[in-house]
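Q: Sequence and predicted model, in that order:
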Amino acid sequence: MTDRIPLRRALISVSDKAGLVDFARALAGRGVDLLSTGGTAQAVRGAGLAVRDVADLTGFPEMMDGRVKTLHPRVHGGLLALRDNAEHAAAMEAHGIEAIDLLVVNLYPFEATVAKGADYATCVENIDIGGPAMIRAAAKNHAFVATVVDVEDYAAVLAELDVQGGATTLAFRQRLAQAAYARTAAYDAAVSSWMADAIGQAAPRRRAFAGTLAQTLRYGENPHQAAAFYADGSGRPGVATARQWQGKELSYNNINDTDAAFELVAEFDPLAPAVAIIKHANPCGVALGETFEAAYRRAYDCDRTSAFGGIVALNGTLDEATARAITEIFTEVVIAPDATDAARAVFAAKKNLRLLTTGGLPDPHAGGLTFRQVAGGFLVQGRDNGHVAREGLRAVTRRQPTEAELDDLMFAWTVAKHVKSNAIVYARDRATVGIGAGQMSRVDSTRIGRRKSEDMAEALGLSAPLTEGAAVASDAFFPFADGIEALAAAGARAVIQPGGSMRDDEVIAAADRLGLAMVFTGQRHFRH
């Protein structure tokens, strides 16, 4: 296999014209013969550069609205021919096929077209055919051909040519080929996923996922695990789209926890300041407030111990007063749609604190898929975008919840959706006051939430824990009455839960006996 291949001829056909003219000029300046198609040729020619149309090479004009222009033996033969194979060389000579040493293609903007909400026919027209075919051909023949699919690689190609005296090395072409195949795989994954949705196939026979490297990570959950962060291109506001203003590089665990925090606060109306503090992907405090500072301090007072070294998320613009409150303890990451200059100035003094702004909130009602790897495969499901309206609740006890209790029940239910199962959330005045998460027994979660509230009452100098008079949410039904009895022992006054247990009657009877109001949602929120 030949190592160094002189670059004499390049075929360029791109949808994204960014950097095109400068790159083409740099190639021409190195004596490279330029071939091109349609709008790309016009742009290059318009810059005063010599370029041959592919139609002149093939002897066929572009036809069928551009659907057929590069699907021709003189194009694919120039990409696929093995230069050290005598039969291939003879075929090239016999049919007038010119060797192509560099292919530069970026594909029709299918993903962007789908993201804009285009209709079915428009999406179909933005499925590229000739581009992927050329990319795959050139990448297969990387022994002789360099393949560029990303604008970001233009500079690398020019640097390679400078170092190698106008040639490319095999190692360089191999790296480009890998990127090329990853791009066509991602493109096909986007098309197949879109089509599955468009025709209503919830579980297609084959499912593909793809992403673009956003960041290499020092390690994964633990130092012995390699890791990287990929963006899926959906544009959903969050860590993948955020701007990092300061602080050291995000870790694997930082990204996971920050995502959990931001998805939680996005559940609340942006007109109502909401703050969530997350530790190990579980909320240790969530609150609404008249201001973000007030919401932060109320969230912090749920579990001050766990909040240390946590992640803070806001559902609106971070202001100076809230920034100062946050910096009173060590915090790993703060994420918000935006931050004022004054808030950023406060954080500037904390060099290890990472500040991320996203420009928006993820839509908690949006669809989409989540997936998780298991041995030999992976599980795919729709995003948990389930919501229960206040009027959809069903009161099942003799005592009906008060309006204030309903407010807290709805708040606690929203938070419980983001707590690892088994989840129990105590809330008062739209702030969490005790959270029990991730236990094998729902009663244990109930007791843990109570114990945390008792610890905080002692730390705050309160005469009684804030679970006294609280509303409580359970992410799934109570299988036995002992869970309700544990809540009553903690001082809870109202409960929201899905219902659906074989022993619902016993659970309701226990709530009536203990004077609790209870409502059923008919929907659960397991989070494993």
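A: Received, thanks. Numbering: from 1, shown residues only.
Q: switch to C-alpha atoms for all contacts and neighbour counts from now on
A: Fine.
Q: for the protein, which helix is longest?
A: Of all segments of type helix in the chain, defined using DSSP state H, the longest is helix 170-198.
Q: what comes up buried for that helix?
A: When neighbours are counted by 16 or more other CA atoms under 10 Å, the buried residues of helix 170-198 are found to be 170, 172-174, 176-177, 179-196.
Q: do the same with stretch 238-255
A: Judged by neighbour count (16+ other CA under 10 Å), stretch 238-255 contains these buried residues: 238-244, 246-247, 250-255.
Q: again, but for stretch 60-78
A: Buried residues in stretch 60-78, counting neighbours by 16+ other CA under 10 Å, are found at Glu62, Lys69, Thr70, His72, Arg74, Val75, His76, Gly77, Gly78.
Q: For Gly438, give me its contacts.
A: The neighbours of Gly438, taking CA atoms under 8 Å, 6 or more residues apart in numbering as the test, are Val419, Lys420, Ser421, Asn422, Ala423, Ser445, His528.
Q: Out of the residues you listed, which is nearest to Thr37?
A: His528 (51.3 Å; CA to CA).
Q: ok, back up a step: among the buried residues of stretch 60-78, which one lies nearest to Gly165?
A: When the buried residues of stretch 60-78 are compared for distance to Gly165 (CA to CA), Gly78 comes out closest, at 22.6 Å.
Q: In terms of helices and strands, where is Pro283?
A: Of the helices and strands defined by DSSP states H and E, Pro283 is found in strand 282-288.
Q: take the one below as the second:
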Amino acid sequence: MTAPIAQALLSVSDKGGLIDFARGLAALGVKLLSTGGTAKALADSGLSVTEVGDYTGFPEMLDGRVKTLHPKVHGGILARRDSLEHAAALSKHGIPTIDLVVVNLYPFRETVAKPGCTLEDAIENIDIGGPALVRAAAKNNANVGVVVDPADYAAILTELRSNGLRLSDSTRFRLAQKAFSHTAAYDGAISNYLCSRDAAGAPQIFPDRFTWQGEKIQDLRYGENPHQHAAFYRDEIAAPGTIANYRQLQGKELSYNNIADSDAAWECVTTLAEPACVIVKHANPCGAAIAATPLAAYEMALATDPTSAFGGIIAFNCEVDAVTVEAVSAQFLEVLIAPGYSQGALEAVARKANVRVLALPRAAAAGHAWDMKRVGGGMLLQTADSQSIGTELTVVTRRAPTARELDDLMFAWRIAKFVKSNAIVYAAGGRTLGIGAGQMSRVDSTRIAAVKAANAGISLAGSVVASDAFFPFRDGLDVVADNGAVAVIQPGGSVRDQEVIAAADERSIAMVFTGMRHFRHDRGYECRRCAAIAATYPHPPPLSHDRERGDSCGFADPSARGEIRAASPIDRIEGIIVTEMVANHFGKTR
């Protein structure tokens, strides 16, 4: 058993809760040892405190750069209480033990986050003595308690009062874990900052070493699939408007997939200025719309693909009222996200107790500064796809888009950015009409998007189309023209651009190039049934959702039953899948 705590060293930058904690220690008879501003704060509050300079007989020096770096301080922390040799050394040099170290570090991250922070400002906020104290106490956690988080003050006082001025082994070990994580995050922030610029202060995009630190928010029931374990971590400094800082107002605990899909929905909807609704399923938008009211936006977004919206994530970029919640609650959904909710909306959604309701501040929304992707043995790091285009587009066809078409093109382009590649979005009137996602060939995505629209009873006549990357051949352009589209927005850049432009001119389609591509290659959901059918039929039949089996789609038109043309490339590559899916849906065997 460790000896009771007799002396504590307190040296903190964050003085929140400090005085009450120190009073609690003093009331238990613990001697207080402190430095600089912390000692002054304690003394000004009427507490008896010994300054480190008086304790060591060596004053603070070099503008406070050297305060606690002294054998009388570190010897008292690091000495093993079960070692006769250590005890003899302490006695010989007149060094009392220090049993509790309470330290938090200079605010380096907060300093460098300020506009106008100079390299000199950053350097002066690199703590030296603080991390040394924390690491010494954490290393000797068998004998010493270390506290780096003011949130732990109350629990520590409670344990000391109930346990004879002792902290349990498990408490000291937990505090040591937290302490080493604290110093690791601190050093990581310093390394990232210094390595992201040269000696003159000029920025370097990618440092030679990159450190990421996260704080666990919660353990999750399982991962993407039930056999996988998972937890949710937040960036050390996460913008308030990001999904990691969600505020859950009601509903079941969020799952791994809920969080991933909610992030996709929130990122997409917050790029739209007007009142908007985005519905996401398997990380892909399956419907999006802008309108004068959230209700109108929701109704139009839902109409795009009501089948896929079943069990989806619904996100708004504006406050939601009761009438909107009543409409949303009529369908099965996993998560509802908005910047705010009226009192009536909260009362209405409370009747659906299992629906997870999240609030996130729109004004503070910020995308990820970096995109990170794990690969075998390493990680890919890139700047976030946060650039946007204005109306400075290049018209490459004889006909330029009308003002209405241009508005719809810009809307479709914003949505296509969040659809897994290859991505095609049909849109008109501020709403999506059909979305094709995640296919290996772009022409299949154009067909699937048309299939989705047909299945929802939506005409594509007069629509516009956004493509996240260039059309490699004219076949995709011909498909959108056959379906009634009148304008296209795409990056351009194909060696066959002129062929595609000529096809657009033949069909009187207005086409603009953005010069910016929006590939999105995270592993997304892909409906192989849709892919097979789209490649097989020039005019694919409508598809329907088999909710009982949880499938995303299937043949809805009886005329689709029967043989599939063996000449299709996908028949040859995926013939087994196509055959099995036909048999499963219609009870046929082949």
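A: Cool, the structure landed. Everything numeric here is computed off the predicted structure, so don't read it as measured data.
Q: Just give the TM-score of the two.
A: Once superposed, the chains reach a TM-score of 0.93 (TM-score structural alignment, normalised by the length of structure 1), with 515 aligned residues with a CA RMSD of 1.8 Å.
Q: about what we covered before: I'd like the contacts of Gly438 of structure 1 laid out as TSV, including secondary structure, neighbour count and distance to Phe480 of structure 1.
A: Converted to TSV, these look like this (DSSP: H, G, I helix; E, B strand; the rest coil; neighbours: other CA atoms under 10 Å; distance: CA to CA, whole Å):
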residue	secondary structure	neighbour count	distance to Phe480 of structure 1
Val419	coil	28	21
Lys420	coil	20	20
Ser421	coil	23	17
Asn422	coil	25	14
Ala423	coil	31	15
Ser445	helix	25	14
His528	coil	9	21
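Q: Sitting in helices, which of the buried residues of stretch 238-255 of structure 1 do you find?
A: Among those, DSSP H puts Tyr252, Asn253, Asn254, Ile255 in helices.
Q: counting contacts, what elements does the longest helix of structure 1 pack onto?
A: Counting contacts by 3 or more CA pairs under 8 Å, 6 or more residues apart in numbering; DSSP states H and E, helix 170-198 of structure 1 is packed against helix 110-115, helix 130-140, strand 146-148.
Q: Check which element follows that helix along the chain.
A: Moving toward the C-terminus from helix 170-198 of structure 1, the next helix or strand (DSSP H and E) is strand 212-217.
Q: just to revisit the earlier point, and the strand holding Pro283 of structure 1, which residues are buried?
A: Of the residues in strand 282-288 of structure 1, those with enough neighbours to count as buried (16+ other CA under 10 Å) are Asn282, Pro283, Cys284, Gly285, Val286, Ala287, Leu288.
Q: Put together JSON lines for those residues, with distance to Arg4 of structure 1 on each row.
A: Conversion of the buried residues of strand 282-288 of structure 1 to JSON lines gives the following (distance: CA to CA, whole Å):
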{"residue": "Asn282", "distance to Arg4 of structure 1": "54"}
{"residue": "Pro283", "distance to Arg4 of structure 1": "56"}
{"residue": "Cys284", "distance to Arg4 of structure 1": "58"}
{"residue": "Gly285", "distance to Arg4 of structure 1": "60"}
{"residue": "Val286", "distance to Arg4 of structure 1": "60"}
{"residue": "Ala287", "distance to Arg4 of structure 1": "62"}
{"residue": "Leu288", "distance to Arg4 of structure 1": "63"}
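Q: Is Leu10 of structure 2 in a helix, a strand, or coil?
A: The three-state label given to Leu10 of structure 2 by DSSP: H, G, I helix; E, B strand; the rest coil is strand.
Q: Residue in structure 1 paired with it?
A: Matched by TM-score structural alignment, Leu10 of structure 2 corresponds to Ile12 in structure 1.
Q: Next: Asp20 of structure 2.
A: Taking TM-score structural alignment for the superposition, Asp20 of structure 2 sits opposite Asp22 in structure 1.
Q: Can you classify its match by secondary structure?
A: Local secondary structure at Asp22 of structure 1 is given as helix here, using three-state DSSP.
Q: Can you give me the neighbour number for it?
A: With neighbours defined by other CA atoms under 10 Å, the count for Asp22 of structure 1 comes to 13.
Q: list the contacts for it?
A: The neighbours of Asp22 of structure 1, taking CA under 8 Å, 6+ apart as the test, come to nothing; the list is empty.
Q: mind checking how far it is from Thr414 of structure 1?
A: With distances defined as CA to CA, to the nearest Å, the gap from Asp22 of structure 1 to Thr414 of structure 1 amounts to 52 Å.
Q: and of the buried residues of stretch 238-255 of structure 1, the nearest to Glu403 of structure 1?
A: Gly238 (33.7 Å).
Q: Map the closest one across to structure 2 for me.
A: Residue-level alignment of Gly238 of structure 1 against structure 2, with TM-score structural alignment as criterion, gives Thr242.
Q: Thanks a lot, catch you later.
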